[in-house]
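A.B. asks: the amino acid sequence is not available; the structure is as follows:
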C-alpha cells in the first residue's frame, strides 16, 4: 500500500496526526505546534476523547484520533471476547464520537466502521485491536486519496497570479491543493488569517504553506477586509466541518464574515469537502468554554468578571457560496442533493 502522505508537510504525516503503538495513542499537540513539538500520550480511549475535546487535534485530526482511540480500547480490553468486548467498544465509540458535538454524526461513521472491523477480525485471524488499527490506516489512506481529488479540483481554479485567502486549517485539502499546485508548476500566493483563539491559521495552515514552498502573508482576523481590498485577494476558500445537502457551510467561526466580505468585494468563495446527508436544522453548533476567549495560552487577557462567548462554528448560507469543491467536481447548489445518490466512502 502506497501511503498517501507523500510530499506533504510534517503535520500531515500519519504518525503526527494520531498513532497507536505499544498501548499508547500519541497525538501531536497542535495547540503548541510549531513553536514546540509536543505530543500527548493517551493510555485510555477516554484520554483520547479528552484530547479531541480539548483541541489537542482538530479539523480532520479527530477522525484519525477516534480510530486510534478505538484501537486502544480494544487493546486495553483484549482479554475480553465476543459480546463483552463489543459492549466495551460500543461505549468507547460513543465517548469518542460525542467528544465534540458538531462533528458527532461524522465521528459515528468512523467508530461504527471500527466496530465492524472488530466483529470481523477473526475471519482472517487478526486480533480485534489490530483489525481496528488496520482499518484506521486504510481510512486515512482513502481519505487522503479522495482529498487529493478535491485538492486537484480546487487547484484547477488557481492561476500563477492568484492570491488566495484561507480560513482556519482545512487539514488534508491544504496539503493536497499545494501538492497539486506544485505538480502543475504554479505558485499562487496566500493570505492566511490567524484564527483566534487557538491560532490554527497561524500555527497550522501557515506552517504547511510555508513548508511546501509557497509565499504567504499572515494577518490577524480583523484584517480580512483590508487584505481583500488592498492585497489583491481574488479567491477565498475554506474547508467545512459540514456541507449540508441544502447548501449551508458549517465551519470554524469567522468563515461567515469572510464570505460576506468576499461577496461584497466580488471575490468568489469555494468551499471544499464531502457533502453530508444532513439538513442545517439538524446541526448542533458547539459552544466552547468562554475561558478560551478571556485568556490566551494560559494568560488571562481580561479583568476578572469579564465574560466571553465562544461559538466554535458559524453557518454560511448558500447564497454566499460560489461553488462546492468535491471529489466529483465543482458542484453548484442544485447538484448537492444528487451527490449522495452515489455514496463516497470517506471515513
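C.D. replies: Looks like it arrived, so ask away. Remember, predicted model here, so these are calculated numbers, not experimental data.
A.B. asks: could you use CA atoms for every contact and neighbour count after this?
C.D. replies: OK.
A.B. asks: wait, isn't residue 172 in contact with residue 147?
C.D. replies: Yes: using Cα atoms under 8 Å, residue 172 is in contact with residue 147, at 6.5 Å.
A.B. asks: so where do the helices sit in the stretch 151-300 of the chain?
C.D. replies: Under the criterion DSSP state H, counting those that start in this stretch, the stretch 151-300 of the chain carries helices at the ranges 172-184, 200, 206-211, 224-230, 255-265, 291-294.
A.B. asks: buried residues, whichever helix or strand residue 20 is part of. List them.
C.D. replies: Mapping residue 20 onto the secondary structure by DSSP states H and E places it in strand 19-21. By neighbour count with 16 or more other Cα atoms under 10 Å, strand 19-21 contains the buried residues 19-20.
A.B. asks: repeat that for stretch 91-103.
C.D. replies: So, applying 16+ other Cα under 10 Å, buried residues of stretch 91-103: 92-100, 102-103.
A.B. asks: measure it end to end?
C.D. replies: The first and last residues of stretch 91-103 sit 18 Å apart, counting by Cα to Cα, to the nearest Å.
A.B. asks: tell me how far it is from the chain's mean position?
C.D. replies: Relative to the mean C-alpha coordinate of its chain, stretch 91-103 is positioned 15 Å out (Cα atoms, centre = their mean, to the nearest Å).
A.B. asks: how about residues contacting that stretch?
C.D. replies: Taking contacts as Cα atoms under 8 Å, 6 or more residues apart in numbering, the residues outside stretch 91-103 that touch it are 45-46, 48-50, 52-53, 66, 69-70, 73, 104-108, 111-112, 241-242, 283-286.
A.B. asks: and those, which are buried?
C.D. replies: If you count burial by 16+ other Cα under 10 Å, the buried members of the contacts of stretch 91-103 come out as 45-46, 48-50, 52-53, 66, 69-70, 73, 104-108, 111-112, 241-242, 283, 285.
A.B. asks: structure two is appended below for comparative analysis:
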C-alpha cells in the first residue's frame, strides 16, 4: 500500500453499503494488522456485535455503520402503514443504540435517521426506506468532508512548527485515523493533509502510544500510517513521559468519542494521562472532534457514561497463557475524561476552539 495509490484507502475503507443493499461491508479491525479481512453484516445481531466488539470502531465510523445499519434493517420491515413501520423502526434504533454507551455519534446518527423518518411521515413506507438509504450515504460523505476540514486546520498548526531540515514530532493515542472514520480520520487527518500538500512522509515523525488494553495504536494507527509512508515509532503507553522530556514531541493530536459543553473530552483510556504529561512539559495538546461529538446537553465530563469492558481483555486476550491469577478483580474502563483545563484547543470542522469552550462552541454555531 501507498498513500499516493488509490489502493491505500480502498484497503482501509471502514464501512460501505454493498451495491445490492443487502449487507454492510466492513474491515474487521479486530484482526489487524496481521490479517486484512473484509466481512459482511446483514442481520441486526451482526451489526450490533460488530460495534460492540470493536470490529468497527471510532466514533465517526460507528456512526456511519449505524446509519447504514438502520437503513438496511428498516428496508426489511414488512409494514405498509406508517405507525406500525415507525414502531418497529424505533425498536431497531433502540437495539443498535445499546451497543456502545459512550460514543455520542452513535446516538446522534440514530436520532438523525429517526428525524428523517418523522419528517416524511406523509410519504409511503417504500419512499421512506429510500430516504433512509440516501440519508446514510449523505452521513458518510459528510464525515469524509468533516475529516478533511479538521485535517486542514490541524495542518495549519503543523506548518507553524515546520523548520528547515527538522522533522515535526507528533504524538497520538489510540486510533483516530482513517480506520476510525469514513476517510482520513480526525487526529491523523493533519498528517494526511500534509502528504496531500506535498510534504514527504519523512518530514513528519509520529509516535504512537500502543494504547492498552486493545492496542489500537499498535495494531491500527501504526499500521495505517506506516503503509501511508509516514515515519512512525511505536512505544508503550508508560513511555510517553520520557519521550516528551526528550524534546522529540512538538504537538499532540488525539481524537475523542464525546466532548461535554465545558470542553471535557472522553477518549480512549490513557488519554487524560497524556494530557497531564503534556501540560507538565509545555506541549500543545489538541483534541480533534467533529462537531457531532460535542454534546451540549452534557455540561461536564463527570456526566459522560464510561463503558466498563470485559476483564479478559487485560488478563488473557493477547497471551498464549493467562497473564493474571484466576479470579483476580479487573478494572477495565474503555475511556477516561480529559479535563478541559489540560486541552490547548479542540479542532472541529468549523474551526479551532479555545477556552472557554462553551462560548467557543456557540460562536461556531455548534449545539444550537
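C.D. replies: Perfect, I can see it now. Please read all numbers here as calculations on a predicted model, not as lab measurements.
A.B. asks: returning to what we had before: figure out which of the helices of the stretch 151-300 of the first structure is closest to residue 122 of the first structure.
C.D. replies: When the helices of the stretch 151-300 of the first structure are ranked by distance to residue 122 of the first structure, counting by Cα to Cα, first place goes to helix 172-184 at 32.7 Å.
A.B. asks: what helices or strands is the closest one leaning on?
C.D. replies: Under the contact definition 3 or more Cα pairs under 8 Å, 6 or more residues apart in numbering; DSSP states H and E, helix 172-184 of the first structure sits against helix 128-155, helix 206-211.
A.B. asks: the aligned residue in the first structure for residue 359 of the second structure: helix or strand, and which one exactly?
C.D. replies: By TM-score structural alignment, residue 359 of the second structure lines up with residue 337 in the first structure. Element membership of residue 337 of the first structure [criterion: DSSP H and E] is helix 336-339.
A.B. asks: comparing the helix or strand just after the strand holding residue 20 of the first structure with the second structure, how large is the average distance?
C.D. replies: Using DSSP H and E, the helix or strand that follows strand 19-21 of the first structure towards the C-terminus is strand 24-28. Following superposition, strand 24-28 of the first structure is found to deviate from the second structure by 2.2 Å on average (mean Cα distance after the TM-score superposition for the first structure).
A.B. asks: helices and strands around strand 24-28 of the first structure, which ones?
C.D. replies: Strand 24-28 of the first structure makes packing contacts with helix 14-17, strand 19-21, strand 39-42, helix 61-76 when contacts are defined by 3+ Cα pairs under 8 Å, 6+ apart.
A.B. asks: distance to residue 218 of the first structure added to the ones you listed, as TSV?
C.D. replies: As requested, these are arranged in TSV below (distance: least, Cα to Cα, whole Å):
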stretch	distance to residue 218 of the first structure
helix 14-17	24
strand 19-21	30
strand 39-42	25
helix 61-76	23
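A.B. asks: for these, which one sits closest to residue 87 of the first structure?
C.D. replies: Among these, helix 61-76 comes nearest to residue 87 of the first structure, with 10.7 Å by Cα to Cα.
A.B. asks: find me the equivalent region of that closest one in the second structure.
C.D. replies: Counting by TM-score structural alignment, helix 61-76 of the first structure corresponds to 61-76 in the second structure.
A.B. asks: distance between the matching stretch and the chain's centre?
C.D. replies: On the basis of Cα atoms, centre = their mean, stretch 61-76 of the second structure is displaced by 17 Å from the centre of the chain it belongs to.
A.B. asks: could you do stretch 117-136 of the second structure as well?
C.D. replies: The chain centre lies 27 Å from the centre of stretch 117-136 of the second structure; the measure is Cα atoms, centre = their mean.
A.B. asks: how about stretch 281-290 of the first structure?
C.D. replies: The mean C-alpha position of stretch 281-290 of the first structure is separated from the chain mean by 16 Å, Cα atoms, centre = their mean.
A.B. asks: do the same with stretch 222-232 of the first structure
C.D. replies: On the basis of Cα atoms, centre = their mean, stretch 222-232 of the first structure sits 25 Å off its chain's mean C-alpha point.
A.B. asks: again, but for stretch 113-124 of the second structure
C.D. replies: For stretch 113-124 of the second structure - counting by Cα atoms, centre = their mean - the centre lies 28 Å from the chain centre.
A.B. asks: flag every buried residue along it.
C.D. replies: Neighbour counts over stretch 113-124 of the second structure (16+ other Cα under 10 Å) mark 113-114, 117, 121 as buried.
A.B. asks: check the separation of the first and last residues in it.
C.D. replies: Across its full length, stretch 113-124 of the second structure reaches 16 Å end to end, with Cα to Cα as the criterion.
A.B. asks: contacts for stretch 310-322 of the first structure, please.
C.D. replies: Residues from elsewhere that reach stretch 310-322 of the first structure, judged by Cα under 8 Å, 6+ apart: 246-256, 259-260, 263, 268-271, 285-290, 292-293, 332-333.
A.B. asks: any of those residues buried? List them.
C.D. replies: Buried positions within the contacts of stretch 310-322 of the first structure, assessed by neighbour count (16+ other Cα under 10 Å), are 246-256, 259-260, 263, 268-271, 285, 288, 292-293, 333.
A.B. asks: number of nearby residues for the spatially closest residue to residue 193 of the second structure that is not a sequence neighbour?
C.D. replies: Leaving aside its sequence neighbours, residue 193 of the second structure sits nearest to residue 151 (Cα to Cα, 6 or more residues apart in numbering; 5.8 Å). When neighbours are counted by other Cα atoms under 10 Å, residue 151 of the second structure registers 27.
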